[in-house]
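Asker: Using only what follows, build the 3D model:
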Amino acid sequence: MRVSTRFSDAIHLLAYLKIYANTKLTSDAIAASIETSPVVVRRLMGKLRQAGLITTTAGTANPELAKPLGEISLLRVFYAVEGDKPLFAVDPKTNPACIVGGNIQTVLKQYYQDAQTAAEARLARTTLQDIVDNILVEQAKKDAQA
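Answerer: As a prediction, this is how the structure comes out:
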């Protein structure tokens, strides 16, 4: 099973818009940073625009953040690109005649819900400002080592 990277790609895209705000922000340039296709970038931007996180103007390479970084939580970004799908999923097709298969869904359900609640709370407390600040700190460390 392949894990989706839409969430991290969306965070990447939003951080890119802030850090490179004074450059030409084409989907090709953003895609080169994420190492994906411009089509994927445009799809992500569509979801972020629908969620009110960015603004775009048709025919121009000038997407912008719709809100200050400190007002955009990672949870909001997650919901924008992933919808309300759960972070964890229990396999619904197990053998009910087996002790494990017959009980695993019920047992894991509460553990997964607890983990989901904790993850959502953490994502709600983390903003894009935190992410951009940390990106710039990491770059400063690299620059100091060069």
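
Asker: C-alpha only now, for contacts and for neighbours.
Answerer: Will do.

Asker: Would you mark the buried spots in stretch 119-132?
Answerer: Neighbour-count burial for stretch 119-132 flags 120, 123, 124, 126, 127, 128, 129, 131, 132 (criterion: 16 or more other C-alpha atoms under 10 Å).

Asker: One more: stretch 32-47?
Answerer: Under the neighbour-count criterion of 16+ other C-alpha under 10 Å, stretch 32-47 has 34, 38, 41, 42, 44, 45, 46, 47 buried.

Asker: wait, the second one sits on residue 31?
Answerer: Yes. With contacts counted by C-alpha atoms under 8 Å, residue 38 reaches residue 31, the gap being 5.2 Å.

Asker: Okay, strands next: where are they in this protein?
Answerer: Along the chain, counting by DSSP state E, strands occupy 54-55, 64-65.

Asker: sorry, back to before: same list, the buried residues of stretch 119-132, but as TSV with distance to residue 106 please.
Answerer: As requested, the buried residues of stretch 119-132 are exported to TSV (distance: C-alpha to C-alpha, whole Å):
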residue	distance to residue 106
120	22
123	26
124	27
126	31
127	34
128	36
129	39
131	36
132	40
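
Asker: which of these lies closest to residue 24?
Answerer: Distance to residue 24 across the buried residues of stretch 119-132 (C-alpha to C-alpha) is lowest for residue 132, with 19.0 Å.

Asker: The closest one: what's it in contact with?
Answerer: Shown in contact with residue 132 (C-alpha atoms under 8 Å, 6 or more residues apart in numbering): 15, 18, 19.

Asker: Now show me the structure for the sequence below, then we'll compare the two:
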Amino acid sequence: MKISSRFSVAIHILSLLHLNKATGITSESLAASVNTNPVVIRRIIGQLKNAQLVANHRGSKGATLIRNLDEITLLDVYRAVDSVEENNLFQIHEHPNPACLVGANIEEALNESLITAQKKMENQLESETVANIVNRILKIDETKR
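Answerer: Now for the predicted structure:
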């Protein structure tokens, strides 16, 4: 099973952009929160920009949301930050031995199950918005106080 960490980092970024929309937040501050290099943040912001979820500004304002969080599904984010090849939850070994009974038939035997699982995951991601995640973050923080 393979899910890129870019997905959770992108949601982290979008959440912080929303919570800091009045003042703005730089890629350095975003990187400090995610605990990663600002280059990683800028790369993901570029992907979010290409997906028309954020606008990027030079200077202290940094990136800003161009859609409301309740309009951005988790599936939108997943598709924005993972390439077409990586947008599959499951990966099948590419070169099994065709002389082997299992190797020759594993992809065809698994394909339907994996497609069904992928669709279920995408349906779940489509049913939730980034606003739901931000609300959960705030609720969790409230219970910790």
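
Asker: Provide the TM-score value for the superposition.
Answerer: Once superposed, the chains reach a TM-score of 0.91 (TM-score structural alignment, normalised by the length of structure 2), with 143 aligned residues with a C-alpha RMSD of 1.7 Å.

Asker: how near is the residue lying farthest from the centre of structure 1 to residue 107 of structure 1?
Answerer: Largest separation from the mean C-alpha position in structure 1: residue 97, at 39.3 Å (C-alpha atoms, centre = their mean). As judged by C-alpha to C-alpha, to the nearest Å, residue 97 of structure 1 and residue 107 of structure 1 stand 16 Å apart.

Asker: Contacts only, for the nearest residue to residue 76 of structure 1 once chain neighbours are set aside.
Answerer: Take residue 76 of structure 1 and drop its neighbours on the chain: the residue closest to it by C-alpha to C-alpha, 6 or more residues apart in numbering is residue 124, 7.4 Å away. Going by C-alpha under 8 Å, 6+ apart, residue 124 of structure 1 touches 73, 74, 75, 76.

Asker: if I look at the counterpart of residue 124 of structure 1 in structure 2, how far off is residue 74 of structure 2?
Answerer: Aligned counterpart of residue 124 of structure 1 in structure 2: residue 126 (TM-score structural alignment). Residue 126 of structure 2 is 6 Å from residue 74 of structure 2, where distance means C-alpha to C-alpha.

Asker: what do you get for residue 37 of structure 2?
Answerer: The gap separating residue 37 of structure 2 from residue 74 of structure 2 is 23 Å, by C-alpha to C-alpha.

Asker: By residue count, what's the longest helix in structure 1?
Answerer: Ranked by number of residues, the top helix in structure 1 under DSSP state H is helix 99-125.

Asker: buried set for that one?
Answerer: Under 16+ other C-alpha under 10 Å, the buried positions of helix 99-125 of structure 1 are 104, 105, 112, 120, 123, 124.

Asker: For residue 86 of structure 1, state which of those is nearest.
Answerer: Taking C-alpha to C-alpha as the measure, residue 86 of structure 1 sits nearest to residue 112 out of these, at 9.1 Å.

Asker: Closest one of the contacts of residue 132 of structure 1 to residue 140 of structure 1?
Answerer: Comparing the contacts of residue 132 of structure 1 against residue 140 of structure 1 with C-alpha to C-alpha places residue 19 closest, at 13.6 Å.

Asker: quick one, what contacts the closest one?
Answerer: residue 132.

Asker: change it to 10 Å
Answerer: The neighbourhood of residue 19 of structure 1, defined by C-alpha atoms under 10 Å, 6 or more residues apart in numbering, consists of 13, 132, 135, 136.

Asker: And residue 67 of structure 2, by the same measure?
Answerer: Remark: with contacts taken as C-alpha under 10 Å, 6+ apart, residue 67 of structure 2 is in contact with 52, 53, 54, 55.

Asker: Tell me the most packed of the residues you listed, by neighbour count.
Answerer: residue 53 (22 neighbours; other C-alpha atoms under 10 Å).
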